[in-house]
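> Below are the sequence and a predicted model for it; my questions follow.
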Amino acid sequence: MRQFTAVVNPTAGGSTGAAALLALARRLREAGAELHTEYSRSLAHAQELARDAGRRGRVVLAVGGDGIAGGIGGALSGTGATLGLVPAGRGNDFARALELPTEPAALARILLEGEPRHVDTIEVESAVHDRTVVLGSVYAGVDALANRHANRSRLLRGAASYYAGGLRAAATWRPARYRVTIDGEEHAHTGYTVVVANSGYYGSGRVIAPDARVDDGLLDVVMIEDAPRRLFFALMNDLRTGAHVHRPQVRMERGREIRVVADRDVPYGADGEVDALLPVTLRVLPGALRVLC
């Protein structure tokens, strides 16, 4: 029987993290599993707790949203430890890519009986910040600015906070001039954003990279070019289904190592948490993480 350590972000989605774990914990314990719960004080503290539990052979449960999932998943990447996700945050995009249920009984069955799947992770290297590893995507441009606004929102939660943040960011954004180098080949790009995706989803269910797979050893690169604001908002609406990829203003590429630079200070984010400025270099780490799904 598996032994679990749950690392809870007590602020994810309001109080839903603890509530989601409470409903799940009863089912795990009734099945005979051992469950120990730790509450994190910060993302760094959550990563420390996760590494310690992983070293002791326990399955680490990341309870919260994409921030704690990416932070803990990144900390366990390459260690051989096993991660389980308990979606309880605002976006839950990596859990969505793995098609994980949120219903406690169904999720408990996966955690108790599911076989670990090897998935890719993303190494993030910046001259300013220490090397980090994340799970879902790295995005540089208007979406990073929107995510910053969403994270600071006190009135809105979930998809509504992303939508409001996106409106605010787009209203003031002016196109940036990027140089995107993909496996040694340079691409000039002027526009709204560059997204490097391991998972197909970001921004609370938006289908940014419909063909992305978490275990194909590749990163999907999405470049949204300059367009009139009216057309940009129509394109953003297309993200609900992934139809934006058919528009001429959207360019899709794939690669294993991507470097993104810009002509000014452009923010980038990763899994909803990293808040920094370009340039940044990203590398896929194939099959580096074991996840129950």
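The structure has been received and is ready for your questions. Residues are numbered from 1 along each chain as shown.

> CA only for contacts and neighbour counts going forward, please
OK.

> Residue 149: what's its closest spatial neighbour, skipping adjacent residues?
residue 165 (5.0 Å; CA to CA, 6 or more residues apart in numbering).

> so that neighbour, which of the three states?
Following DSSP: H, G, I helix; E, B strand; the rest coil, residue 165 is assigned to helix.

> and it, how many neighbours?
Residue 165 has 24 neighbouring residues, counting by other CA atoms under 10 Å.

> Next: the one 3 residues further on.
Taking other CA under 10 Å as the criterion, the count of residues near residue 168 is 16.

> For stretch 67-82, buried residues please.
For stretch 67-82, burial by neighbour count (16 or more other CA atoms under 10 Å) applies to 67-78, 81-82.

> Just the ones of these in strands?
Among the buried residues of stretch 67-82, the members falling in strands (DSSP state E) are residue 82.

> and after the helix or strand hosting residue 44, which helix or strand comes next?
In the assignment (DSSP states H and E), residue 44 maps to helix 43-55. As assigned by DSSP H and E, the chain's next helix or strand after helix 43-55 is strand 59-64.

> name the helices or strands packed onto that next one?
For strand 59-64, the packing partners by 3 or more CA pairs under 8 Å, 6 or more residues apart in numbering; DSSP states H and E come out as strand 3-8, helix 16-30, helix 43-55, helix 66-76, strand 82-87.

> closest one to residue 189 among the ones you listed?
Closest of the helices and strands packed on strand 59-64 to residue 189 is helix 66-76, at 27.8 Å (criterion: CA to CA).

> what angle do the closest one and strand 82-87 make?
180 degrees (axes from the mean of the first three to the mean of the last three CA atoms, to 10 degrees).

> Residues contacting helix 66-76, please?
9, 43, 46-47, 50-51, 54, 62-63, 82-83, 85, 89-94, 121, 132-136, 271-273, 289 (CA atoms under 8 Å, 6 or more residues apart in numbering).

> same check, this time on stretch 36-48
So stretch 36-48 is contacted by 4, 5, 6, 7, 8, 9, 10, 49, 68, 71, 72, 75 (CA under 8 Å, 6+ apart).

> Same check on stretch 120-127?
74, 77, 131-137, 198, 214-217, 278-289.

> Put this next to the first one:
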Amino acid sequence: MLIVNSASRRGRETFDQARDRLVELGVSLTAAHAVDDPSTLPQLVQETIDAGARTIVLGGGDGTVSSVAPQLCNTQVALGLLPTGTANDLARTLGLPTDLMKACETVAGGKAVDVDLGVVGDDRFLNVSSLGLAVGVTEMLNPKLKKRLGALAYPIAAVKAYRRFVPFSARLEFPDGDHPDVELDDLLQLAVANGRFYGGGAVVSPDAGIDDHLLDVYAIPRGTPRQRWQVARHFVSGAFTENDHVYHVTTQNVRVSTNPGEAVNVDGELSARTPVDFGIVQGGLRVIVQADATVGV
């Protein structure tokens, strides 16, 4: 089954191209859908799974995949991803080509592997759930800006969000006892990450992976101007997590509380609020990657 979010940045203009190319490559499609209303995607994917589909080829961005992650979780239905969104961080994490024709070739000739899914409350996420500045960035982004500038929309929105941002405090509790509970004050951002990339190509941390069965948790305090510069200059590489003033641990379960409650950016959507529990589903999502890829278990 081919399902394309035609509301995503390149969705509508690529639907026909993707369908025709997949057929040329010998992929047998039982049906193909261009979906204008993204809110209907979870139901459509669930109906497709119930009908016995073994593979769903999904065209869209990170938000598209994240929206149907609960339906795909632990089903063994393989996801073939055609990255047609703005950031396409999941594609980066999986080493998938963002060129549409090459992505179709990966679907036709790649291999299926299992990767982890993050848990946020009763929902699932692929890349990162974050509080603080990332929420402000999401609020500053709009479809017109993303369509016009693509991934460049993120740093522009970040500058705008920073100018009006108010630091916050958080409490982290670790039910497995692998880390002591901690109170963190004067924070710019707190993130719980399942994947490796987010925000249009920034790395979570140097060792983060979507197949390591761990969540990366980091918190960035406002700190001094020098400390903020140290974080900013290493933010894209993820090396900022090695700075002494940045809190960074890996775990499988963490509870995040704030007072008052804070909105949580879940893969680019403001769909949760603190207090909230985070966890991980090991190998919860089956995806098609390139035949020589090393990601996945």
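Alright, I've got the coordinates. All values reported here derive from a predicted model rather than from experimental measurement.

> Quick check: TM-score for this pair?
After superposition, the two chains reach a TM-score of 0.88 (TM-score structural alignment, normalised by the length of the first structure), with 282 aligned residues with a CA RMSD of 2.1 Å.

> so what's the equivalent of the residue nearest to residue 149 of the first structure over in the second structure up against?
Applying TM-score structural alignment, one finds that residue 165 of the first structure aligns to residue 157 in the second structure. Applying CA under 8 Å, 6+ apart, we find residue 157 of the second structure in contact with 137, 138, 140, 141.

> Mind checking what secondary structure the aligned residue in the first structure for the last one has?
Read it as residue 141 of the second structure. Applying TM-score structural alignment, one finds that residue 141 of the second structure aligns to residue 150 in the first structure. At residue 150 of the first structure, secondary structure determined by three-state DSSP is helix.

> count of residues packed around residue 150 of the first structure?
Count around residue 150 of the first structure with other CA under 10 Å applied: 25.

> Return the residue of the first structure aligned against residue 276 of the second structure.
By TM-score structural alignment, residue 276 of the second structure lines up with residue 280.

> these two touch, right, its match and residue 260?
Yes: at 5.5 Å, residue 280 of the first structure and residue 260 qualify as touching, with contact defined as CA atoms under 8 Å.

> What's the separation between the residue nearest to residue 149 of the first structure and residue 261 of the first structure?
24 Å (CA to CA, to the nearest Å).

> cool, and residue 124 of the first structure?
Distance from residue 124 of the first structure to residue 261 of the first structure, by CA to CA: 14 Å.

> and what of residue 192 of the first structure?
13 Å.

> which secondary structure elements does the lengthiest strand in the second structure contact?
Counting by DSSP E, the longest strand found in the second structure is strand 276-289. For strand 276-289 of the second structure, the packing partners by 3+ CA pairs under 8 Å, 6+ apart come out as strand 78-83, helix 100-109, strand 111-120, strand 254-257.

> ok, now with 6 Å
strand 78-83, strand 111-120, strand 254-257 (3 or more CA pairs under 6 Å, 6 or more residues apart in numbering; DSSP states H and E).

> Nearest to residue 206 of the second structure, out of those?
strand 111-120 (17.8 Å).

> whereabouts in the first structure does that closest one align?
So strand 111-120 of the second structure sits over residues 115-124 in the first structure, by TM-score structural alignment.

> Grab the nearest non-local neighbour of whatever residue of the first structure lines up with residue 237 of the second structure.
Aligned by TM-score structural alignment, residue 237 of the second structure pairs with residue 241 of the first structure. Excluding the flanking residues, the one nearest residue 241 of the first structure by CA to CA, 6+ apart is residue 207, at 5.9 Å.

> Aligned to that neighbour, what sits in the second structure?
Counting by TM-score structural alignment, the partner of residue 207 of the first structure is residue 203.

> Ok, residue 218 of the first structure next?
That one, residue 218 of the first structure, aligns with residue 214 by TM-score structural alignment.

> you'd agree that match is up against residue 252?
Yes: Residue 214 of the second structure is within contact range of residue 252, at 5.3 Å (criterion: CA atoms under 6 Å).

> Look at these two and report which has more neighbours.
residue 214 (24 against 21).

> quick one, what contacts that one?
251, 252 (CA atoms under 6 Å, 6 or more residues apart in numbering).

> ok, it to residue 242 of the second structure distance?
18 Å.

> how near is residue 100 of the first structure to residue 89 of the first structure?
With CA to CA as the criterion, residue 100 of the first structure and residue 89 of the first structure are 14 Å apart.

> Please say which of the two ends up with more neighbours.
residue 89 (26 against 18).

> Would you check that that one makes contact with residue 12?
Yes: between residue 89 of the first structure and residue 12 there is a contact under CA under 6 Å: 4.8 Å.

> list residues touching both of the two?
What both residue 89 of the first structure and residue 12 touch, as defined by CA under 6 Å, 6+ apart, is the set residue 64.

> Leaving out the residues flanking it, which one is nearest to the counterpart of residue 267 of the first structure in the second structure?
Here residue 267 of the first structure is matched to residue 263 in the second structure, going by TM-score structural alignment. Sequence neighbours aside, residue 273 is the residue nearest to residue 263 of the second structure in space, at 4.5 Å (criterion: CA to CA, 6+ apart).
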